[in-house]
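Undergrad: quick one: sequence plus predicted model below, questions after.
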Amino acid sequence: MALTEQQLLAQAEYLLRNRPKIDDIDNEEGLAWRADIRALFTIANRIDLKSEFLTLEPRLKSSTFRYDALPQILVIIQQLISELRLKMFGPISSAISSGQMFDYFDSVRKIIETATKDILFIDPYLDAEFVSRYLPHVHSDVSVRLLGGKFKTLVPAVDMYCKQHGVSVEIRDSGELHDRFVMVDKTNCYQSGASFKDGAKKADTIITGITDAFEPILDMYETRWEKGVVKYP
């Protein structure tokens, strides 16, 4: 059965978004999810990705090795998603008018939900409002890193969120920041023209996928992260 690129993209995003919890990966729900992945790669005629998946899949049966294998499988699905998006739309870029706060939120939410292992937010204005608005959309097995922020309100909110949901969130301070970025799995980077908590509230803004300058930007902020002062935990 042939599917359009749009249908393939929708199915891949669905599988990434609705992945089972790691402890359920070898039960009925997990087996059905894995079968859907095999079918997706077959229909997409991506024998290379299917081969990578089939190499990793047996490791999901082991309670020891599945913690290493599942993130690698999610990266394979994300690779297909990224390739389809670039082919269909080019680098992601959204122009959002003043007052269209939901459109801004929804654009950021869609980016967040593509993370499979790690997501890094860079923003000097991260606060408690940011936590309640965006962190619920990060999958529970993804590590969250926050660089910058209004620590007086950000740290207590993150602490309560982590204790309630049992997730991993780190906060660091690297000194003065001006730009706002979100880095997904160290493979995709998006720049926001406004603070994440205030996007499109009072002014027009953009969200731009960074391609040509991705590696130097990633290196710069990973270095700042490594040298940053730990604020949490």
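TA: Done, it's in.
Undergrad: can we go C-alpha only for contacts and neighbour counts from here?
TA: Will do.
Undergrad: so which residue is dead centre in this structure?
TA: In the chain, the centroid-proximal residue (Cα atoms, centre = their mean) is A115; its distance is 2.3 Å.
Undergrad: residues contacting that residue?
TA: By Cα atoms under 8 Å, 6 or more residues apart in numbering, the contact set of A115 is V138, H139, V142, V184, D185.
Undergrad: can you lay out those as a markdown table showing distance to P216, neighbour count and secondary structure?
TA: Formatted as a markdown table, the contacts of A115 follow (distance: Cα to Cα, whole Å; neighbours: other Cα atoms under 10 Å; DSSP: H, G, I helix; E, B strand; the rest coil):
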| residue | distance to P216 | neighbour count | secondary structure |
| --- | --- | --- | --- |
| V138 | 25 | 21 | coil |
| H139 | 27 | 22 | coil |
| V142 | 24 | 18 | coil |
| V184 | 15 | 21 | strand |
| D185 | 16 | 18 | coil |
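Undergrad: can you name the residues in contact with stretch 180-199?
TA: Residues contacting stretch 180-199 (Cα under 8 Å, 6+ apart): 101, 104-105, 111-112, 114-127, 129-130, 133, 179, 200, 205-211, 214, 218.
Undergrad: helices or strands up against whichever helix or strand T55 is part of?
TA: Element membership for T55, per DSSP states H and E: helix 47-56. Using 3 or more Cα pairs under 8 Å, 6 or more residues apart in numbering; DSSP states H and E as the contact criterion, the elements in contact with helix 47-56 are helix 28-43, helix 66-89.
Undergrad: take the one below as the second:
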Amino acid sequence: MNWEQLYIALGRTAEEKPDPQNVEELLRWIGRARALVEKVSKLDAAEISAATTVRLHQDPWALRNMTYAALYRALAVAELNAPVSAQGAFIPAGNALDAMAAIGKVLQDATKSVLLVDPYMDQKTLTDFVPLASEGISVSLLSDAATAKPTFSPAVARFKQQFGDKRPMEARLAAPRALHDRLIVVDQTTAFAVTQSFNALADRSHASIVRVDPETAALKVDAYSSLWDAAAPI
């Protein structure tokens, strides 16, 4: 496991919220956390093991918090050692500005086009994220006819009226329940999986934006190209 893979795995584990009252669930989560933390700090991993023995039944909430602390220390080290392109993928809850920066970092890499996929799009996609792409980049927004928010379509119309050809943008609604990902596709080649909808990214819980491996990205590009072709324009 390289530093980028470790950084992503630590971030995903930190996103989880095991129930301290569910001993089996908590132990599974602690086991994963400890195995990942050990790759960064054997001392922190040993402290997790010792705390589990002492606190599992006495104070499971404190045990969970102590494990989180070790996870975050390991996450910080992994991020520093990960490639620059991967840094910033993990976004702590409440860090709305970091969420914008992370999305902007992805969109700024586009040279031709960007596709944003989210079943629950609302006006925030248009006001906060689409403008982060460079002028002249073609932006496509794909949402779900059953779950897109009522503010989405009006925001699309106003965005087109205000920016016109300066910021080319097209939006479509896929058939109800047809979308299962939150995704960013850059230049029809590179894909990023987003763990939460854009309208609530990192608002109340941790989120991450992770580059999809090339083989999976190619499959997703093909699949969502077909969904786009079949979707209804707004």
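TA: Arrived safely. Everything numeric here is computed off the predicted structure, so don't read it as measured data.
Undergrad: out of the contacts of A115 of the first structure, who's nearest V230 of the first structure?
TA: V142 (19.2 Å; Cα to Cα).
Undergrad: and that closest one, how far from P71 of the first structure?
TA: Between V142 of the first structure and P71 of the first structure the computed distance is 9 Å (Cα to Cα, to the nearest Å).
Undergrad: now do Q11 of the first structure
TA: For Q11 of the first structure, the distance to P71 of the first structure (Cα to Cα) stands at 18 Å.
Undergrad: R180 of the first structure now?
TA: 26 Å.
Undergrad: the two - which one has more neighbours?
TA: Set R180 of the first structure next to P71 and count neighbours by other Cα atoms under 10 Å: R180 wins out with 21 against 17.
Undergrad: map the more buried one onto the second structure.
TA: For R180 of the first structure, the aligned residue in the second structure is R182 (criterion: TM-score structural alignment).
Undergrad: residue contacts, the closest residue to that match other than its chain neighbours?
TA: Spatial nearest neighbour of R182 of the second structure, excluding adjacent residues (Cα to Cα, 6 or more residues apart in numbering): D118 at 4.7 Å. Taking Cα under 8 Å, 6+ apart, we find D118 of the second structure in contact with L142, S143, D144, L179, D181, R182, L183, S197, F198.
Undergrad: nearest to Q162 of the second structure among those?
TA: Using Cα to Cα, those come closest to Q162 of the second structure at L142, 20.2 Å.
Undergrad: that closest one and D122 touch, don't they?
TA: No - using Cα atoms under 8 Å, L142 of the second structure makes no contact with D122, being 11.2 Å away.
Undergrad: who's more crowded, the two?
TA: For L142 of the second structure versus D122, neighbours defined as other Cα under 10 Å are more numerous around L142 (27 against 23).
Undergrad: quick check: that one is in a strand.
TA: Yes - inclusion of L142 of the second structure in a strand is indicated when DSSP: H, G, I helix; E, B strand; the rest coil is applied.
Undergrad: the first structure: which residue goes with that one?
TA: Checking TM-score structural alignment: L142 of the second structure goes with L147.
Undergrad: what about that match, distance to L8 of the first structure?
TA: Taking Cα to Cα, one finds L147 of the first structure at 35 Å from L8 of the first structure.
Undergrad: can you get me a residue count around K50 of the first structure?
TA: Neighbour tally, K50 of the first structure, other Cα under 10 Å: 20.
Undergrad: grab the nearest non-local neighbour of the residue mapped onto L126 of the first structure from the second structure.
TA: Applying TM-score structural alignment, one finds that L126 of the first structure aligns to M121 in the second structure. Nearest residue to M121 of the second structure, sequence neighbours excluded (Cα to Cα, 6+ apart): A148, at 5.1 Å.
Undergrad: show me which helix runs longest in the second structure.
TA: Scanning the second structure for the longest helix, with DSSP state H as the assignment, gives helix 60-81.
Undergrad: helices or strands up against it?
TA: Against helix 60-81 of the second structure (3+ Cα pairs under 8 Å, 6+ apart) you get helix 3-15, helix 23-38, helix 42-55.
Undergrad: just the buried positions in that helix, please.
TA: For helix 60-81 of the second structure, a neighbour-count test (16 or more other Cα atoms under 10 Å) marks 60-61, 63-64, 66-68, 70-71, 74-75, 78-79, 81 as buried.
Undergrad: and the residue nearest to the centre of the first structure, what's its match in the second structure?
TA: A115 of the first structure maps onto A110 in the second structure, by TM-score structural alignment.
Undergrad: count of neighbours near V117 of the second structure?
TA: The burial count for V117 of the second structure: 26, using other Cα under 10 Å.
Undergrad: I'd say it and L142 touch.
TA: Yes - using Cα under 8 Å, V117 of the second structure is in contact with L142, at 4.8 Å.
Undergrad: counterpart of A203 of the first structure in the second structure?
TA: Checking TM-score structural alignment: A203 of the first structure goes with S205.
Undergrad: does that match count as helix, strand or coil?
TA: coil.
Undergrad: and the residue nearest to it when sequence neighbours are not counted, helix, strand or coil?
TA: Excluding the flanking residues, the one nearest S205 of the second structure by Cα to Cα, 6+ apart is A93, at 4.4 Å. In three-state terms, and counting by three-state DSSP, A93 of the second structure is coil.
Undergrad: gap between A93 of the second structure and A76 of the second structure?
TA: Here A93 of the second structure is placed at a distance of 16 Å from A76 of the second structure (Cα to Cα).
Undergrad: got the contact list for stretch 38-58 of the second structure?
TA: With Cα under 8 Å, 6+ apart as the criterion, stretch 38-58 of the second structure contacts 23, 30, 34-35, 37, 62-63, 66-67, 70, 74, 77-78.
Undergrad: distance to A191 of the second structure for those - can I get that in JSON lines?
TA: As requested, those are exported to JSON lines (distance: Cα to Cα, whole Å):
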{"residue": "V23", "distance to A191 of the second structure": "37"}
{"residue": "I30", "distance to A191 of the second structure": "30"}
{"residue": "R34", "distance to A191 of the second structure": "30"}
{"residue": "A35", "distance to A191 of the second structure": "28"}
{"residue": "V37", "distance to A191 of the second structure": "28"}
{"residue": "A62", "distance to A191 of the second structure": "38"}
{"residue": "L63", "distance to A191 of the second structure": "36"}
{"residue": "M66", "distance to A191 of the second structure": "34"}
{"residue": "T67", "distance to A191 of the second structure": "31"}
{"residue": "A70", "distance to A191 of the second structure": "30"}
{"residue": "A74", "distance to A191 of the second structure": "26"}
{"residue": "V77", "distance to A191 of the second structure": "25"}
{"residue": "A78", "distance to A191 of the second structure": "22"}
